[in-house]
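Asker: sequence-free structure coming up:
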């Protein structure tokens, strides 16, 4: 399963690293990729939930937008 999340406020490599570090701790998330230009976080794996990914992104200091 692969899902994309639009994330507000990411502007630099530090932002990207913070999001990858937090989302990588989500159970079931096996791959995390950040596209800073598009403001998109792509998560792949099996068994992760949207709520868990959103919470991890918020822990990193950013917000998932619709």
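Answerer: Received the coordinates, thanks. Everything numeric here is computed off the predicted structure, so don't read it as measured data.

Asker: When you work out contacts or count neighbours from here on, use the C-alpha atoms and nothing else.
Answerer: OK.

Asker: ok now do residue 62, which residues does it touch?
Answerer: Each residue near residue 62 by Cα atoms under 8 Å, 6 or more residues apart in numbering is listed here: 7-10.

Asker: What residues sit buried inside the stretch of helix or strand residue 14 belongs to?
Answerer: Using DSSP states H and E, residue 14 sits in helix 13-23. For helix 13-23, the neighbour count (16 or more other Cα atoms under 10 Å) marks 15-16, 18-20, 22-23 as buried.

Asker: The structure to be compared is supplied as follows:
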């Protein structure tokens, strides 16, 4: 298992966080998603085959910007 944290800008409410979490969980290999709304940090646990760029792309598909921290 691999854990990575991303800084997501633009999430302002629980609805935003839910939208991001639901999108990330559609990525094959993702086992857990934790979101800290106050800081904009999203921690994602995956198997070792998932590339960080795939997670960033999934987040950005929801309309938010993301970078690996």
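Answerer: On my side now, so go ahead. A quick note: this is a predicted structure, and the numbers were derived from the prediction, not measured.

Asker: How close are the two chains, by TM-score?
Answerer: Laid over one another, the chains give 0.92 as their TM-score (TM-score structural alignment, normalised by the length of the first structure), with 66 aligned residues with a Cα RMSD of 1.1 Å.

Asker: quick revisit: off-centre distance for the helix holding residue 14 of the first structure?
Answerer: 8 Å (Cα atoms, centre = their mean, to the nearest Å).

Asker: Check the mean deviation of that helix from the second structure.
Answerer: Compared with the second structure after fitting, helix 13-23 of the first structure deviates on average by 0.4 Å (mean Cα distance after the TM-score superposition for the first structure).

Asker: and that helix, what does it pack onto?
Answerer: strand 29-35, helix 50-59 (3 or more Cα pairs under 8 Å, 6 or more residues apart in numbering; DSSP states H and E).

Asker: Could you dump these into JSON lines and include distance to residue 43 of the first structure and mean neighbour count?
Answerer: Formatted as JSON lines, these follow (distance: least, Cα to Cα, whole Å; neighbours: other Cα atoms under 10 Å):
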{"stretch": "strand 29-35", "distance to residue 43 of the first structure": "5", "mean neighbour count": "17"}
{"stretch": "helix 50-59", "distance to residue 43 of the first structure": "8", "mean neighbour count": "17"}
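
Asker: among the ones you listed, which is nearest residue 66 of the first structure?
Answerer: Smallest distance to residue 66 of the first structure across these (Cα to Cα): 11.4 Å, for helix 50-59.

Asker: got the angle between that closest one and helix 13-23?
Answerer: 140 degrees (axes from the mean of the first three to the mean of the last three Cα atoms, to 10 degrees).

Asker: What range does helix 50-59 of the first structure cover in the second structure?
Answerer: Alignment of helix 50-59 of the first structure against the second structure: residues 52-61, by TM-score structural alignment.
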